[in-house]
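> Prediction below, plus the sequence it came from.
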Amino acid sequence: MDKEFVTHSPEETIAAGRRFAARLEAGDVVCLAGGLGAGKTHLVKGIAAGLAIDPDRVQSPTYTLIHEYEGEGGLVLYHFDCYRMSSPQEAREIGAEEYFYGEGICVIEWPERIAALIPPEALWISITAPDKKTRKFVTGKKSL
């Protein structure tokens, strides 16, 4: 069953990410689908905070494709940004599949660009921006 939630500011989105992180465990893959400025990176900042990672360290990895952040307990957050990828082959070349089936938590922005590589058990979160401040999040087990 899908779950929906709404936030009304970047701070609320970060707080929602923090709460969401409590549900995550090693090996989880979370896909964030939404347009530019939808709030994907703010949600990742919250997830990081929930994993005892300084959210101020989290930036969109658009130019590096992946950032790795280690939490206080040793759990690693792998933050992917596939916006500039033109094919799943590019993700294969950086070893994305090894991350997806590893012991960290993977959060992927623009996952639709590499959908063929995403594990079937991944959680997808569709993010829309009905207006400048409001963000609507819909979670599910399949591509939304």
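Received the coordinates, thanks. All figures in this text were calculated on a predicted structure; none of them were measured in a lab.

> going forward, measure contacts between C-alpha atoms and count neighbours the same way
Will do.

> And the strands in this structure?
Secondary structure of the chain (DSSP state E): strands located at 3-7, 29-34, 66-70, 76-81, 105-109, 123-128, 135-140.

> just so I know, which of those lies nearest T41?
strand 105-109 (8.0 Å; C-alpha to C-alpha).

> T41: neighbouring residues, count only.
Using other C-alpha atoms under 10 Å, T41 is surrounded by 24 other residues.

> what about versus this one:
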Amino acid sequence: MTEITIPTLGHLPQAAAQVAALLADHSIVVFEGEMGAGKTTFIKALGQALGVADDVSSPTFALVNEYRDGRDQPIYHFDFYRIEDPSEALNIGALEYFDSGYLCLIEWPSRVEALLPPKRLLVTLTVTGPESRLLQLEPLAD
């Protein structure tokens, strides 16, 4: 497990660059953390580190947003907070996204746990202060 300390919001770009460097082996990245822990804020910083020019925002109501990275490859950003049943994720084609080989960034993955591939990178955000966070990165496999 890798741990990255983020002392202030100003340190987000460096932390995001560290995580971006680890993504070569993972197309599925799941983000766990309490409401308000900064999952979407971190994903915005990660998008910038990957060269996304678009505004990265939470797909809370759309369930998925698509961005393009600096190599013009798609990045899919999911927020499953509002779904009641994994079938809702199936209805938007979640499995096709997950199987695409493109980067999938998933907030609230526990709501679709049964649909997730076993090989993924778990990123847990823990609030340690008003602006500080601890990121724990754990590769998971079957």
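Done, it's in. Predicted model, so just to flag it, every value in this text is computed and none were measured.

> quick revisit: JSON lines please, covering the strands of structure 1 and showing distance to A16 of structure 1 and mean neighbour count.
Output for the strands of structure 1, formatted as JSON lines (distance: least, C-alpha to C-alpha, whole Å; neighbours: other C-alpha atoms under 10 Å):
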{"stretch": "strand 3-7", "distance to A16 of structure 1": "8", "mean neighbour count": "13"}
{"stretch": "strand 29-34", "distance to A16 of structure 1": "14", "mean neighbour count": "25"}
{"stretch": "strand 66-70", "distance to A16 of structure 1": "19", "mean neighbour count": "18"}
{"stretch": "strand 76-81", "distance to A16 of structure 1": "17", "mean neighbour count": "22"}
{"stretch": "strand 105-109", "distance to A16 of structure 1": "15", "mean neighbour count": "26"}
{"stretch": "strand 123-128", "distance to A16 of structure 1": "12", "mean neighbour count": "22"}
{"stretch": "strand 135-140", "distance to A16 of structure 1": "10", "mean neighbour count": "19"}
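
> Could you export those strands to a markdown table, including columns for distance to A22 of structure 1?
Formatted as a markdown table, these follow (distance: least, C-alpha to C-alpha, whole Å):
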| stretch | distance to A22 of structure 1 |
| --- | --- |
| strand 3-7 | 16 |
| strand 29-34 | 13 |
| strand 66-70 | 16 |
| strand 76-81 | 13 |
| strand 105-109 | 12 |
| strand 123-128 | 14 |
| strand 135-140 | 15 |
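
> G50 of structure 1: which of the ones you listed is closest?
Closest approach to G50 of structure 1 among the strands of structure 1 is made by strand 76-81 (10.8 Å; C-alpha to C-alpha).

> tell me the contacts of the residue positioned nearest the centre of structure 1?
Nearest residue to the geometric centre of structure 1 (C-alpha atoms, centre = their mean): V107, 3.1 Å. V107 of structure 1 makes contact with 29-32, 44, 77-80 under the criterion C-alpha atoms under 8 Å, 6 or more residues apart in numbering.
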